[in-house]
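Participant: below are the sequence and a predicted model; questions follow.
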Amino acid sequence: MTIRVLVVDDSNFFCRRVAQILSSDPQIKVIGVANNGQEAIQKVQQLKPDVITLDVEMPVMDGITALKQIMQLQPTKALMLSSLTYEGAKLTLDALDAGAADFMLKSYEGISQSSGQLANLLREKVKEIGLKGKVVATKTATTPVQQPSAPVSNSRGQFKLLAIGASTGGPVAIQKFLTSLPANFSLPITITQHMPGTFTGAFAQRMNSLSKLDVMEAENGVLLKPGKVYIAPGGKQMLIEGTSGHPKIRIKDTDARLQYAPCVDLTYGSAAKVFGRQVLAIVLTGMGADGREGARILKQSGAKVWTQDEASCVVYGMPMSVAKAGFSDNEFSADNLASQVLQVV
């Protein structure tokens, strides 16, 4: 299958380089470019691409306004390109909420190298979204509709930590989950979401404002407390240390050998050491297999691991890797996860 891509950016240089990088992959065909949101809307309707790469900040019409209209007129899988600023992070989160499948950072230096890390990541994301991703055309509901699901075992009181891992599509699934939990939720929650450093702070603030829980970007040495949500800082690794009665967070620099920072496997592995069978881990939507090794360690410790089902994932990669390895105890839709968690904690 050839993935047909429309490139949208107000910079002619950036459009040209993105098109060149994508066209170097035989699975990708760039079918057009646009320099603002209005052009993007017209060309999406005319060309019907499989994927759009869409700049967040543009003149005439910005990427988010364009995306909202595209999702109404011709729902299309979108990869947002964003600047590494706090404001850029907030706008990108708005875009994900409006239906974008994923995002990546804009870098004029990185985009000038066709064989560099950024170019490889761009091709990888477009292929992952184009081949496996789903269009999410509706805004995240803060009160999700509950759906019937498989019964869960009566484990109330067993758990002392809820550990969530996610990548592509994660911010929207996490928002749906957290906004469905009550203010008196009884467990600490750790969230390991693949995301750059500037973005995790903005994401934590967004979740704190939308949910009834106290959500923060995790800091080194902070004690885990019931009803608090700790989001791993981007570019770092988040570990759990101490004892189950006195657990605390350790934030450390990442190892160059690790593909992800933060890494779900590392957080899960450390949680298993401290809490053992008292962990409930949930692996949400995302590309790749981060979380599979951590899930294996958790299962060896007697913990429970749940996964998001394929139908509600933007990319069914991480949950699939866990389920195929036999480490998933239950799988649920994004809409149904919160109600299932509330049955067992």
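Facilitator: Okay, I see it. All values derive from a computational prediction rather than experimental measurement. Numbers count the residues shown, from 1 in each chain.
Participant: okay, CA-based contacts and neighbour counts for the rest of this
Facilitator: Noted.
Participant: closest to the centroid, which residue in this structure?
Facilitator: By C-alpha atoms, centre = their mean, the chain has its centre lying nearest to residue 170, at 2.7 Å.
Participant: hey, where'd the strands end up in the stretch 51-200 of the chain?
Facilitator: Under the criterion DSSP state E, counting those that start in this stretch, the stretch 51-200 of the chain contains strands at 51-55, 77-82, 102-105, 161-166, 189-193.
Participant: could I get these in a markdown table, plus columns for distance to residue 225 and mean neighbour count?
Facilitator: What follows is those, written out as a markdown table (distance: least, C-alpha to C-alpha, whole Å; neighbours: other C-alpha atoms under 10 Å):
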| stretch | distance to residue 225 | mean neighbour count |
| --- | --- | --- |
| strand 51-55 | 39 | 27 |
| strand 77-82 | 34 | 26 |
| strand 102-105 | 31 | 22 |
| strand 161-166 | 10 | 26 |
| strand 189-193 | 9 | 27 |
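Participant: another one to put next to it:
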Amino acid sequence: MMANKKIKVLVVDDSPFMRIVLKDILESQPEITVVGTAKNGVEAIRKIKELQPDIVTLDVEMPEMDGIEVLEIIMKENPLPVIMLSSYTREGAEITLRALELGAVDFIFKPSQIMDIDIESLKENLITKITTLKNSKIIRPDNLIYTNKPKITFSKSSTKNVQYIIAVGASTGGPSALKQFLLPFPKNIPASILIVQHMPPNFTSSLAQRLNSLCEIDVKEGQKGETIKPGCAYIAPGDYHMLLYEQGDNYIIDLNTNEPVHGHRPSVDVLMNSISKLNIKNKIGVIMTGMGRDGSKGLKKIKGKKGYTIAQNEETCVVYGMPKAAVDIGAVDKILPLQEISYDILNYIRETSI
């Protein structure tokens, strides 16, 4: 009987039309039942207690109590998987990133105009995320237990050139995980960090700005033709694959709009494949939380070129998909909790740097 248990969803949206659309989409699937809908945050909090849903879809912008306020109460009183519905705007991106930091597991786009709704695309996206994330863990990286570790710094003479290239791939749960990953890195690290986070354009830009304001290293979106520098992290812009190539002693970013890989553009595999081909001796690959298998083959190529490879462990992943895929094909040297990955890399660099 347990195998046939339906996924109970609560739909929270101030638009009557969107409540109907979302309810119809979800109930077209035999494994899903909408146990209720709510038109505002106050009603949502009450119905979560009454109906005990497995997962909630939550509109970001609502009257009386907005999505962020509702989410904070949910995570404090009754933590459960929440998928945010966000507008495709910079403001929507910034609010959604805040929601992901607070514990929301993922987001989908809510069209701003009724005539803009692509029902089939919305259906595919929503159903995939509901069925995948119904049992996802509520990981709030800010609450992870950190052991007291001394700050690791490097001599200025070691940071004139890029000596290490660190490639990072993340998807669902990635924005919060990336914050925790990047915070320990000192500005004088002799490494450049290149990141693919599965996100659309406005969101990658807002993510880069958000991380840059919090981290000691510089964080920015990568630009075509840009020479990478030590002490800087580059995030692939949404809708562009990001690659690296060599030009003399420099490493240059390239961007393209080739076909998506594993359904993603940017793709982790595309970035890691390009890095595996570079002549630089010190390559490090990291696969973090996310659904799917993007990055597993690219990570294995880095490992095959004597690079050092790490996967985030299951216990600290929102979704243990991408790391598991990498582990399953033998692409990983070490499996670590999120809060230990950066320190492990810093120690590795300190021990192997000239």
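Facilitator: Sure, I can see it. What you are looking at is a predicted structure, and each value in this text was computed from that prediction instead of being measured.
Participant: could you dump the strands of the stretch 51-200 of structure 1 into JSON lines with distance to residue 11 of structure 1 added?
Facilitator: Output for the strands of the stretch 51-200 of structure 1, formatted as JSON lines (distance: least, C-alpha to C-alpha, whole Å):
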{"stretch": "strand 51-55", "distance to residue 11 of structure 1": "9"}
{"stretch": "strand 77-82", "distance to residue 11 of structure 1": "12"}
{"stretch": "strand 102-105", "distance to residue 11 of structure 1": "15"}
{"stretch": "strand 161-166", "distance to residue 11 of structure 1": "32"}
{"stretch": "strand 189-193", "distance to residue 11 of structure 1": "30"}
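Participant: give me the element residue 248 of structure 1 is part of.
Facilitator: Secondary-structure assignment from DSSP states H and E places residue 248 of structure 1 in strand 246-253.
Participant: residue range for that strand in structure 2?
Facilitator: Taken onto structure 2 by TM-score structural alignment, strand 246-253 of structure 1 occupies residues 250-257 there.
Participant: in that stretch, what counts as buried?
Facilitator: For stretch 250-257 of structure 2, the neighbour count (16 or more other C-alpha atoms under 10 Å) marks 251-255 as buried.
Participant: with stretch 211-220 of structure 1 instead?
Facilitator: 211-219.
Participant: what's the closest of these to residue 121 of structure 1?
Facilitator: residue 217 (25.4 Å; C-alpha to C-alpha).
Participant: give the aligned equivalent of the closest one in structure 2.
Facilitator: Match for residue 217 of structure 1 (TM-score structural alignment): residue 221.
Participant: so how many other residues sit close to the residue nearest to its match when sequence neighbours are not counted?
Facilitator: For residue 221 of structure 2, ignoring the flanking residues on the chain, the nearest one in space by C-alpha to C-alpha, 6 or more residues apart in numbering is residue 235 at 4.6 Å. Other residues within reach of residue 235 of structure 2, judged by other C-alpha atoms under 10 Å, total 22.
Participant: next, the contact list for residue 235 of structure 2, please.
Facilitator: Under the criterion of C-alpha atoms under 8 Å, 6 or more residues apart in numbering, the neighbours of residue 235 of structure 2 are 194-197, 204, 208, 219-222.
Participant: how much space between it and residue 206 of structure 2?
Facilitator: The gap separating residue 235 of structure 2 from residue 206 of structure 2 is 11 Å, by C-alpha to C-alpha, to the nearest Å.
Participant: now the counterpart of the residue nearest to the centre of structure 1 in structure 2, nearest residue through space, not along the chain?
Facilitator: Taking TM-score structural alignment, residue 170 of structure 1 has residue 174 as its aligned residue in structure 2. Closest residue in space to residue 174 of structure 2, ignoring its immediate chain neighbours: residue 289 at 5.9 Å, by C-alpha to C-alpha, 6+ apart.
Participant: now for the equivalent of the one you found over in structure 1, how many residues are close by?
Facilitator: The alignment partner of residue 289 of structure 2 in structure 1, by TM-score structural alignment, is residue 285. Applying other C-alpha under 10 Å, we find 30 residues neighbouring residue 285 of structure 1.
Participant: was I right to think residue 285 of structure 1 contacts residue 321?
Facilitator: No - using C-alpha atoms under 8 Å, residue 285 of structure 1 makes no contact with residue 321, being 11.0 Å away.
Participant: buried residues in stretch 316-326 of structure 1?
Facilitator: Applying 16+ other C-alpha under 10 Å to stretch 316-326 of structure 1 flags 316-323 as buried.
Participant: over to stretch 224-243 of structure 1?
Facilitator: Applying a neighbour-count criterion of 16+ other C-alpha under 10 Å, one finds 224-242 buried in stretch 224-243 of structure 1.
Participant: how about residues contacting the match of strand 246-253 of structure 1?
Facilitator: So stretch 250-257 of structure 2 is contacted by 222-228, 239-246, 265 (C-alpha under 8 Å, 6+ apart).
Participant: measure the closest residue to residue 227 of structure 2 other than its chain neighbours to residue 246 of structure 2 for me?
Facilitator: In space, and not counting its chain neighbours, residue 227 of structure 2 is closest to residue 252: 4.5 Å by C-alpha to C-alpha, 6+ apart. As judged by C-alpha to C-alpha, residue 252 of structure 2 and residue 246 of structure 2 stand 6 Å apart.
Participant: what do you get for residue 75 of structure 2?
Facilitator: Counting by C-alpha to C-alpha, the gap from residue 75 of structure 2 to residue 246 of structure 2 is 46 Å.
Participant: cool, residue 342 of structure 2 as well?
Facilitator: Relative to residue 246 of structure 2, and taking C-alpha to C-alpha, residue 342 of structure 2 is found at 26 Å.
Participant: okay then, goodbye and thanks.
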